[in-house]
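Novice: only geometry, no sequence info:
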């Protein structure tokens, strides 16, 4: 009886070894295929392709607007560019940067980019610039147009008192502070 058990164990060991060799050769072949695929497809490019496939459904301005809207309700933080705190130019900078459009980080420098346009010609995705009564009388605030309804312009921006919010240009404060609109896309 002991001899039969010993023989069965030996047979099992040899058959296991044979199986391991087959598995190992199969794994090697599989690894080669995977390696070849990884060599051919750069991970960054693969991510960009997935990112592009998602973004092709919407227009570029719509994607930028949707990106900016994810920060709604985020508190104001001077120099902030994250969900833990955001300032007005940080919101615009990050929203455009997410779609490979690099703008300057400061609102007065952003106002030097793109083409100045009259309010009648603005579209979603355009930028509104404001002078909010600072001592130097320079542009110090920026907002992104997200909708135009009944000749009124809705924009998203970050305020010191309420953080990232949407406002309407026809509100007294914003209409008085408005300086210019620019098309950067």
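Specialist: Looks like it arrived, so ask away. What you see is a predicted model; the values in this text were computed from it and never measured. Numbering: from 1, shown residues only.
Novice: going forward, measure contacts and count neighbours with C-alpha atoms only.
Specialist: Fine.
Novice: so how far is residue 156 from residue 61?
Specialist: Between residue 61 and residue 156 the computed distance is 13 Å (CA to CA, to the nearest Å).
Novice: so between these two, which is more surrounded?
Specialist: residue 156 (26 against 19; other CA atoms under 10 Å).
Novice: ok, now how distant is the closest residue to that one other than its chain neighbours from residue 102?
Specialist: Spatially, and ignoring its direct neighbours in sequence, residue 156 is nearest to residue 166 (4.3 Å; CA to CA, 6 or more residues apart in numbering). Going from residue 166 to residue 102 by CA to CA gives 23 Å.
Novice: could you find the closest non-adjacent residue to residue 143?
Specialist: residue 157 (4.6 Å).
Novice: the more surrounded of residue 166 and residue 102?
Specialist: residue 166 (19 against 13).
Novice: comparison target, given below:
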């Protein structure tokens, strides 16, 4: 009888653990989807230095607004954002991760940020450019591939 009670307790604990563990994953995925949905709502918005609205948006403004929507406060500059989160290799990026770039080719300087929206068949990200405003781009494009500096994960999985 004692073995059956012990076995029942162990089974219950495993079930409870899995329920809580899957809820965390579900919550993280919901947060990522909220960030990506809000980011997409800015697609086509014109570029504006310091902008954080549909009247105009810059790259770090886009990311700041989207993460604030899920109660994550990030530094306002792309350089500042690059100090937050866990460093990951480009081969390990997932939706919701951040990509940082040096578009001016200044050694060690980070001056642009994008938000990963897809990883297969290629890495796509949304960002705001001075010439085209908020757009989607691919890491397959030489311009972005050559300007890439670091990837960071802010939403833990």
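Specialist: Thanks, I have the structure now. Quick caveat: nothing in here was measured; it's all calculated off a predicted structure.
Novice: and the helices in the first structure?
Specialist: Assigned helices in the first structure, in chain order: 2-40, 43-55, 60-69, 88-97, 107-110, 172-177 (criterion: DSSP state H).
Novice: ok, back up a step: for the counterpart of the residue nearest to residue 156 of the first structure in the second structure, give its distance to residue 127 of the second structure.
Specialist: With the correspondence set by TM-score structural alignment, residue 166 of the first structure lines up against residue 136 in the second structure. Distance, residue 136 of the second structure to residue 127 of the second structure, using CA to CA: 7 Å.
Novice: quick one: residues contacting the counterpart of residue 150 of the second structure in the first structure.
Specialist: Using TM-score structural alignment, the equivalent of residue 150 of the second structure in the first structure is residue 180. Going by CA atoms under 8 Å, 6 or more residues apart in numbering, residue 180 of the first structure touches 116-119, 128-130.
Novice: tell me the contacts of the match of residue 166 of the first structure?
Specialist: Counted by CA under 8 Å, 6+ apart, residue 136 of the second structure has contacts 43, 124-127.
Novice: from residue 125 of the second structure, how far out is it?
Specialist: Per CA to CA, residue 136 of the second structure is found 5 Å from residue 125 of the second structure.
Novice: now residue 89 of the second structure
Specialist: Residue 89 of the second structure is 15 Å from residue 125 of the second structure, by CA to CA.
Novice: who has more neighbours, those two?
Specialist: Neighbours were counted for residue 89 of the second structure and for residue 125 using other CA under 10 Å; residue 125 has more, 23 against 9.
Novice: the first structure: which residue goes with the more buried one?
Specialist: Per TM-score structural alignment, residue 125 of the second structure is aligned with residue 155.
Novice: is that match in contact with residue 146, as I believe?
Specialist: Yes. Using CA atoms under 8 Å, residue 155 of the first structure is in contact with residue 146, at 5.2 Å.
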